[in-house]
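Asks: Okay, structure incoming, though there's no sequence with it:
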């Protein structure tokens, strides 16, 4: 793709070439609103997978597991973690496949999987909220580490943890791939080492862990309600698949030569992230029980206290705090560059479609960080489970709706077009299939979560969110006959969208608005000129003079 500056003249018809400069530097912008071209995707499947998995180094899993375990007991906590992991894996698989196969992010997948061009703005905002909620959570954990290790007050620790990621996020995938690959071995050693030592040196810690009954009076017995309450908190992480896809969209084309490596990378870094996530949550329960007597129930949920307790059992006291702080800082950097990066993509997607103005991704890096800092200063860590339990209902409804549309509506019922579509003009503004399913599932489950339907049903809110979305998505598609997926079925370019291997075509064309070259899936014919226009210029076309009209099948 050419990177010379675009012309400064106006586009055809006298309209300014708004944000054409952004199109000229998509390497910096990391293809924020568009298909990731083959010319840019030069990483091997394993490098992409390692980069994506580096983003799940967050410490929140330890806090989430600890909070569930200390409240509901080890047995209920482990069952809750397992239930959530199964749901996340099953729903994450089709989304990860689509992102890697067609090289688009979760917002672009959502547009063509039941929500429509503007309908997915709602879910983009929800995903952006996920990124700054978890940025704030990780920033709070890092601030706790800086307070313990360096004596920094929490408010200053919050600020440091926010500002330090900005230089790393600026350059997108190129910088993040190097960061994640080089820091992962150190992170794994610091995380796994103390656990292995404790189990090997004091087997009694395992017995105490397994027999812990929780603080809610359950006495260690299994309870469906408690399992589901815990699973609801864990399921708040279901939207993490969006961050995994932000990396997986840079996978190389799938060919006969790389088929095994390609599938391994997609499964590992796509839905497979939850395997490591579930293990970390279980470790969080273990460490919380281990330090509970000394630290107390509140501090035992803090990862910095969990790991200082573990390190203290295996090494000299002078080394304990520095190593624990190093682990927390490395983890926070690894995940929060991903949170800031993915959040900037989500906010930019939403803003550009609504306003038809593209301000650049870095503007929304700062917006996302500002929201996260506000949450940290409001001490969100103290009411963590309440935030995550509420948020999980929205996230479950969204992810299950999109996953169901792909698995059932696209492949089973054939009501939804299999090839993903995201370009303006090709999609209806709103598709009731996804929007109705999502609003009904999230609305009812949130009402249940806040006891509106009685105390008995309250623990079942995440189950309700998943079941309602799973049932309504194909039902609405059947009732509407799939009429609201595509506004037109041809984009006016007389060339195949996919190559012989089923990968997006690498053929390039010049956009007549910004005068840059883009690959075939990112373009459509122009309404008013005998030329093609790229997806970003379509998004920022304020008067619609480039957008193709609606057309029936074959139109």
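Replies: Received the coordinates, thanks. This structure is a prediction, so every number in the text was calculated from the model and none was measured.
Asks: all contacts plus neighbour counts: C-alpha atoms, from now on.
Replies: Fine.
Asks: what comes up buried for stretch 147-160?
Replies: By 16 or more other Cα atoms under 10 Å, the buried positions in stretch 147-160 come out as 147-149, 152, 154-155, 157-160.
Asks: Now do the helices in the stretch 401-550 of the chain.
Replies: 432-449, 461-480, 535-539 (DSSP state H, counting those that start in this stretch).
Asks: And here is the other one:
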């Protein structure tokens, strides 16, 4: 299917429509500010590079079928950190505790990810836009954006470190140089957003699957006794079944709960859901949304399985590098083929996996940083600026050898990520559909939302704050392992309780956006009716638009896009709040 999209001409007036110069200094300043807003909005509307950073993905751009979107989204979970995570928690707590921890984490991630994936695919919004209207407010979701951006550069650093390990082992490239290569190699691929990413993910997935699945299958078939050894493994300390150990293992795995936000960065490009495509649509949403955790859990188990095999069959000293995926797959490949070919394929697998996930990390991180920066400063610097920012942070973490502190970093981060994801999921399921206190159709536009909503902020603050204090032993060492579970439980309770206490008053600043055209079509999908933004002169689809507070020259109604509002410093176009 073609990945080309309809191009729309951009006006090039000497002065943005809807602005005028006045004789007073104040009027001139307002006109200048309006001109800046128009210029920023036009920059953000350049589809080829900006990829709908600040707004919903319009139907005119969403030309992919459900299968292509799902395949692209699942390509982003090719990361090898799962193999390291499985190895680390297994070596620390034994197979039984690790398997139970992986299961606990997978269930929580799937259940919380399903409503988020549905809302993203149905309303074509990324998780930041969903978060705004699900308890956090227009500015409140900046906090969660920073949490997500942190996830992208942590995971980028982990994957870049794994690639550098492969380059050092296979080609003798020093790790510091390998870190730089792992960072630079993704830049050309991530520049053009979804167009480029879809091609990369679709074309590399078959080779990645062959390199990863066949060797492990061969190992199980050729040496069935390895399964029994795997199940009997008790870790470095000979630890038996333990609830605390299960929770510690689950805490590490739960750090990946924020992966749903990266899946959503693809799912927002799903085509409209209709009677004809509903089965394929739902299959794609479930598989590529919360379904990612099924593949992730399988990789964690596989990483532990290979690690146990290497330690038991080759050399107990192999535990020093058994958590490094390149050593894991090299050990398996060597049973199947000559050493030189095993080395080549191990390095190829590591490089392909790193590219597949890190183009997503760089892309998603750039969206999160850009969105937050623009809302705070009302200035749009361009998404590519923050591609560089995210990569610079990730490279710094790699050079600081973050890989050696994998368990600690992920366990700490899990508390923040769960507080955010569980709060939003609870708002969607409970506050929107059970209590009816939160608007069912997600709202993201400036002027429609309050700037801050205590529902999400209180829940996030309590959940993350208390669970992090527990993690660092504030309530005693016996309670510390259970911090992830407390993070989930606190968010589940605090979200509806705060909504009830505030009676849902802080969700919507307005219930009417001033446009008579319906927001959705007959199938319940966001409408594709076009309206012209009087500030930028560009056409936008109905869900992106609001009535402007500034009438036309003859008093007629004018419309303004969410892009123009996001970069407007004057506030002159924002409709007044409704009583």
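Replies: Okay, I see it. What you are looking at is a predicted structure, and each value in this text was computed from that prediction instead of being measured.
Asks: Ok, which of the helices of the stretch 401-550 of the first structure comes nearest residue 235 of the first structure?
Replies: helix 461-480 (7.8 Å; Cα to Cα).
Asks: in the second structure, what residues pair with that closest one?
Replies: Using TM-score structural alignment, helix 461-480 of the first structure lines up with residues 483-502 of the second structure.
Asks: For residue 119 of the second structure, give me its contacts.
Replies: 125, 130, 442 (Cα atoms under 8 Å, 6 or more residues apart in numbering).
Asks: er, residue 567 of the second structure I mean
Replies: Residue 567 of the second structure neighbours (Cα under 8 Å, 6+ apart): 36-38, 40-41, 374-375, 378-380.
Asks: need the strands for the stretch 101-250 of the first structure, in chain order.
Replies: Counting by DSSP state E, counting those that start in this stretch, the stretch 101-250 of the first structure has no strands to list.
Asks: Over to the stretch 251-400 of the second structure?
Replies: Using DSSP E, counting those that start in this stretch, the stretch 251-400 of the second structure contains no strands.
Asks: Make CSV out of the contacts of residue 567 of the second structure and add neighbour count and distance to residue 246 of the second structure.
Replies: Listed next are the contacts of residue 567 of the second structure as CSV, based on neighbours: other Cα atoms under 10 Å; distance: Cα to Cα, whole Å:
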residue, neighbour count, distance to residue 246 of the second structure
36, 20, 54
37, 26, 52
38, 27, 54
40, 23, 50
41, 25, 49
374, 18, 42
375, 19, 41
378, 19, 46
379, 19, 46
380, 24, 45
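Asks: What is the nearest of those residues to residue 437 of the second structure?
Replies: residue 375 (25.9 Å).
Asks: Aligned to residue 512 of the second structure, what sits in the first structure?
Replies: Checking TM-score structural alignment: residue 512 of the second structure goes with residue 490.
Asks: Tell me how many other residues crowd residue 194 of the second structure.
Replies: Counted with other Cα atoms under 10 Å, the neighbours of residue 194 of the second structure add up to 24.
Asks: now the corresponding residue of the first structure for it: how far from residue 26 of the first structure?
Replies: Alignment note (TM-score structural alignment): residue 194 of the second structure maps to residue 173 of the first structure. Here residue 173 of the first structure is placed at a distance of 11 Å from residue 26 of the first structure (Cα to Cα, to the nearest Å).
Asks: Hmm, residue 505 of the first structure is touching residue 518, no?
Replies: No. Residue 505 of the first structure lies out of contact with residue 518 (Cα atoms under 8 Å); the separation is 10.8 Å.
Asks: Between these two, point out the one with more neighbours.
Replies: Neighbour count, other Cα under 10 Å: between residue 505 of the first structure and residue 518, residue 518 has more, with 25 against 21.
Asks: and the counterpart of the more buried one in the second structure, what does it touch?
Replies: By TM-score structural alignment, residue 518 of the first structure lines up with residue 540 in the second structure. Going by Cα under 8 Å, 6+ apart, residue 540 of the second structure touches 530-533, 561.
Asks: if we go to 10 Å?
Replies: Listed by Cα atoms under 10 Å, 6 or more residues apart in numbering, the contact partners of residue 540 of the second structure are 45, 58, 60, 528-533, 559-563.
Asks: Could you do residue 227 of the second structure as well?
Replies: When contacts are counted by Cα under 10 Å, 6+ apart, residue 227 of the second structure touches 219-221, 305, 308-309.
Asks: Most neighbours of all the residues you listed, which one?
Replies: Neighbour counts for the contacts of residue 227 of the second structure (other Cα under 10 Å) peak at residue 308, which has 31 neighbours.
Asks: Grab the nearest non-local neighbour of that one.
Replies: Closest residue to residue 308 of the second structure apart from its sequence neighbours, by Cα to Cα, 6 or more residues apart in numbering: residue 230 at 5.9 Å.
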